[in-house]
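Enquirer: Structure for this input, please:
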Amino acid sequence: MGTILTQPVLFAIFGALAVKLLELAELNKVPKPERPDFKDWLYWFPFAVMPFLGGGLALMYTSSNISLQPVLAVNVGVSAPLILRAMAEFNPFQPKAIATEPGA
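Expert: The predicted model follows:
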């Protein structure tokens, strides 16, 4: 197996990092008292985790022989937290409750 930093993985990392950079760029619109504490490491933690998740998800796709073109790889990176959260919440072994109207 070659390097894991393939083009789709790098594009996904870029997409995930771009989301965080856009959030940072938007902070100029937030009043100073409401801005986050930039000295707190927890503020900067997502800047490392998000690209890792985005790149990891792209790696899972490409390892499954799914071709990711650059724009799709960026989209995977941007949406990685949502995709992974949905995967984590889905339990195929848990029966779905059927909602019925009272008196039906």
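Enquirer: can we go C-alpha only for contacts and neighbour counts from here?
Expert: Fine.
Enquirer: Just give me the longest helix of the chain.
Expert: The longest helix of the chain (DSSP state H) is helix 41-63.
Enquirer: Show me what counts as buried in the helix or strand that it is followed by.
Expert: Later in the chain than helix 41-63, the nearest helix or strand by DSSP states H and E is helix 70-89. For helix 70-89, the neighbour count (16 or more other Cα atoms under 10 Å) marks 72-81 as buried.
Enquirer: this one next, for a side-by-side:
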Amino acid sequence: MEFLSVISSSVWFAMGGAFSIKLLELAELHKLPAVERPDLKDWVYWVPFVVLPILGGGLAYVYVSSDTFLSPILAVNVGVSAPLMLRAMAQASPLEKSVVNTPEGA
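Expert: A predicted model of the protein is given here:
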């Protein structure tokens, strides 16, 4: 339990921000037709409820570790936007290198 007390409050706020996004998605499920609703008994559906707060808290930890002050509202913003930022960074540098073949004389 000592580990939990060492974590900065900014990290907790960021984790809460990321978790709140998933709760909002869950709250909006009633608007979907019954056939389009996910199977809530499937454990795979609940994985993002664990992974996204870890990503949000991890990004806030990187900020705090680099001596950046995160106010509570900024930490929540980091947590909310962490999945989007990480997805954008992953798509910006793809793992596969693409080769472009240009015709002669082009």
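Enquirer: circling back to that earlier point, equivalent range in structure 2 for the longest helix of structure 1?
Expert: Mapped onto structure 2 using TM-score structural alignment, helix 41-63 of structure 1 spans residues 43-65.
Enquirer: Return the set of buried residues in that stretch.
Expert: 49, 52-61, 63-64.
Enquirer: Name the residues that touch that stretch?
Expert: In this structure, residues lying in contact with stretch 43-65 of structure 2 by Cα atoms under 8 Å, 6 or more residues apart in numbering are 8, 10-19, 22, 38-40, 69-70, 75, 78-83.
Enquirer: Recalculate using a threshold of 7 Å.
Expert: Where contact means Cα atoms under 7 Å, 6 or more residues apart in numbering, the residues beyond stretch 43-65 of structure 2 that reach it are 10-12, 14-16, 18-19, 22, 75, 78-80, 82-83.
Enquirer: For residue 36 of structure 1, pull up the helix or strand it's in.
Expert: Under the criterion of DSSP H and E, residue 36 of structure 1 resides outside all helices and strands.
Enquirer: And the equivalent of residue 29 of structure 1 over in structure 2, how far from residue 25 of structure 2?
Expert: Under the alignment (TM-score structural alignment), residue 29 of structure 1 maps onto residue 31 of structure 2. From residue 31 of structure 2 over to residue 25 of structure 2 the distance is 11 Å, taken as Cα to Cα, to the nearest Å.
Enquirer: tell me which element residue 41 of structure 2 falls in.
Expert: Following DSSP H and E, one finds residue 41 of structure 2 outside all helices and strands.
Enquirer: Could you look up the SS state of residue 11 of structure 2?
Expert: helix (DSSP: H, G, I helix; E, B strand; the rest coil).
Enquirer: now for residue 81 of structure 2: what does it line up with in structure 1?
Expert: Aligning on TM-score structural alignment places residue 81 of structure 2 opposite residue 79 in structure 1.
Enquirer: who are the neighbours in contact with that match?
Expert: Shown in contact with residue 79 of structure 1 (Cα under 7 Å, 6+ apart): no residues.
Enquirer: redo that, cut-off 8 Å
Expert: By Cα under 8 Å, 6+ apart, residue 79 of structure 1 lies in contact with 16, 54.
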